[in-house]
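Asker: Have a look; sequence and predicted model below, questions after that.
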Amino acid sequence: MMETFEAIRADIDRRLTDAAEKRHGAMHTPVVVTADADARVMVLRAWDPESRTLRFHTDARAPKAGLIGDGAPLGVLFYDREAKLQIRCRGTGRIVRNGPAVDAAWAASPNFARRCYLGEAPGMESGEPKSGLPPEFEGVEPDEEQLLPARENFALLLVTVESFDWFFLAHKGHRRAILDREGARWVTP
């Protein structure tokens, strides 16, 4: 059990780094919640402990991208069932469509993943179940040239974390700490 705020902060940094790097990690797919109380599971792509920034990939045409825009409050919930640990992050999200970070994230993504941005915009209604991908890319990996139009739909969701709510479930008694710009404090679970 962690007894110091320094240990908790180090644990948070380690877990979020692992979550971004380990595809099968317990915290790899947190729940991201926008100000309209809409929640969705997203893949954590990167964690920068120095700037306290979480990075996700998103479609620039998605309704959440319009809602978040240049800055909006967001919540991100991470949970590790085995460790019995929950980390709630509150912060400000922003959508970034251009620049070196976006270009690097796009270049690092495999073609099979990038093909998602060739399809219809997220949330489009359909009379039948479908992926929204153009038929020629259903189950097929496009080449670099075929992916050129997809790049304009790709964006980053960057979340600058302003507070962490660290919650450890324990048979002997739960423990909870808040770490934010004001400092760190224990709170009852």
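Answerer: Received it, and whenever you're ready, just let me know what you need. Numbers count the residues shown, from 1 in each chain.
Asker: all contacts plus neighbour counts: C-alpha atoms, from now on.
Answerer: Will do.
Asker: how long is stretch 58-70 from one end to the other?
Answerer: 14 Å (Cα to Cα, to the nearest Å).
Asker: Need the contact partners of it.
Answerer: Outside stretch 58-70, the residues that touch it by Cα atoms under 8 Å, 6 or more residues apart in numbering are 34, 93-97, 117, 121-123, 152-157.
Asker: here's the one I want to compare it with:
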Amino acid sequence: MDDARHRLSEGASNRKVPFHSPVVASLDGEGGVAQRVMILRAFDAEKWQLRFHTDARSPKVDQFDSSDAVSVLFYDKDAKIQIRVAGRAVVERDSPEADAAWNDSTTFARRCYMAEAGPSSTSQSPTSGLPAPIEGVNPSEADVAPARVNFAILRIVITKLDWLHLANEGHRRALLTFEEESREPSGQWIVP
């Protein structure tokens, strides 16, 4: 449990570690799974919750509105540690936490939400979607202010955490489950 807590905390605060950019999966609404790499922005070690940022117009937001089932895959090749998380996704557009996340982001990061069309929109040519005067530029607070409506946070409430250490002498694996109300984890070793 301590290793998982440490790695998730470090992943949220250090962009140079592998746990900073896990694969997040949702149900795609067509009987399949949609996966994408996302940046881990925060980890609440007491509540065992992850936070990511997303465009509110993104198809994944609709997917999470339809089904809150989510899984996240973290892997550190050098440490040979894999963590698989299952949980509930909560999308927040207008909440104090979403406001704080927006305000704590740089204007350069907020620039992503200035795209004129939402993620996955079609285009006649390769495009970032950003207005031409903003592309490659660090915009002002006034420039990014209208884009706040496109910003949301994706909070993941962890219900299960599967920790695996790959080792030549023998793998080790543990499973943590979390009580919904108290968020207290219970764990057990399992066969890899």
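Answerer: Everything's here; your move. These numbers come from a predicted model, not from an experiment.
Asker: Farthest pair within the contacts of stretch 58-70 of the first structure?
Answerer: Thr34 and Glu152 (22.9 Å; Cα to Cα).
Asker: so how far is the lengthiest strand in the second structure from its chain's centroid?
Answerer: Counting residues, the longest strand in the second structure under DSSP state E turns out to be strand 151-165. Relative to its chain's centre, strand 151-165 of the second structure lies at 8 Å (Cα atoms, centre = their mean, to the nearest Å).
Asker: now that strand: which residue numbers in the first structure?
Answerer: Under TM-score structural alignment, the match for strand 151-165 of the second structure in the first structure covers residues 154-168.
Asker: Any idea how many residues pack against Glu6 of the first structure?
Answerer: 11 (other Cα atoms under 10 Å).
Asker: Please determine how far it is located from Val187 of the first structure.
Answerer: Applying Cα to Cα, the value for Glu6 of the first structure to Val187 of the first structure is 16 Å.
Asker: How about the aligned partner of Asp48 of the first structure in the second structure: what's its closest non-neighbour residue?
Answerer: Superposed on the second structure with TM-score structural alignment, Asp48 of the first structure falls opposite Asp44. Closest residue in space to Asp44 of the second structure, ignoring its immediate chain neighbours: Leu50 at 6.5 Å, by Cα to Cα, 6 or more residues apart in numbering.
Asker: how about that neighbour, secondary structure?
Answerer: Put simply, Leu50 of the second structure is strand when judged by DSSP: H, G, I helix; E, B strand; the rest coil.
Asker: which residues sit in contact with it?
Answerer: Contacts of Leu50 of the second structure by Cα under 8 Å, 6+ apart are 40-44, 155-158.
Asker: Give me the mean distance between the match of strand 151-165 of the second structure and the second structure.
Answerer: In the superposition against the second structure, stretch 154-168 of the first structure averages 0.3 Å from its aligned positions (mean Cα distance after the TM-score superposition for the first structure).
Asker: for that stretch, which positions count as buried?
Answerer: 154-161, 163-168 (16 or more other Cα atoms under 10 Å).
Asker: just to revisit the earlier point, what helices or strands is the longest strand of the second structure leaning on?
Answerer: Applying 3 or more Cα pairs under 8 Å, 6 or more residues apart in numbering; DSSP states H and E, one finds that strand 151-165 of the second structure contacts strand 49-55, strand 81-92, helix 96-104, strand 172-178.
Asker: which residue in the second structure lines up with Ser126 of the first structure?
Answerer: Per TM-score structural alignment, Ser126 of the first structure is aligned with Ser123.
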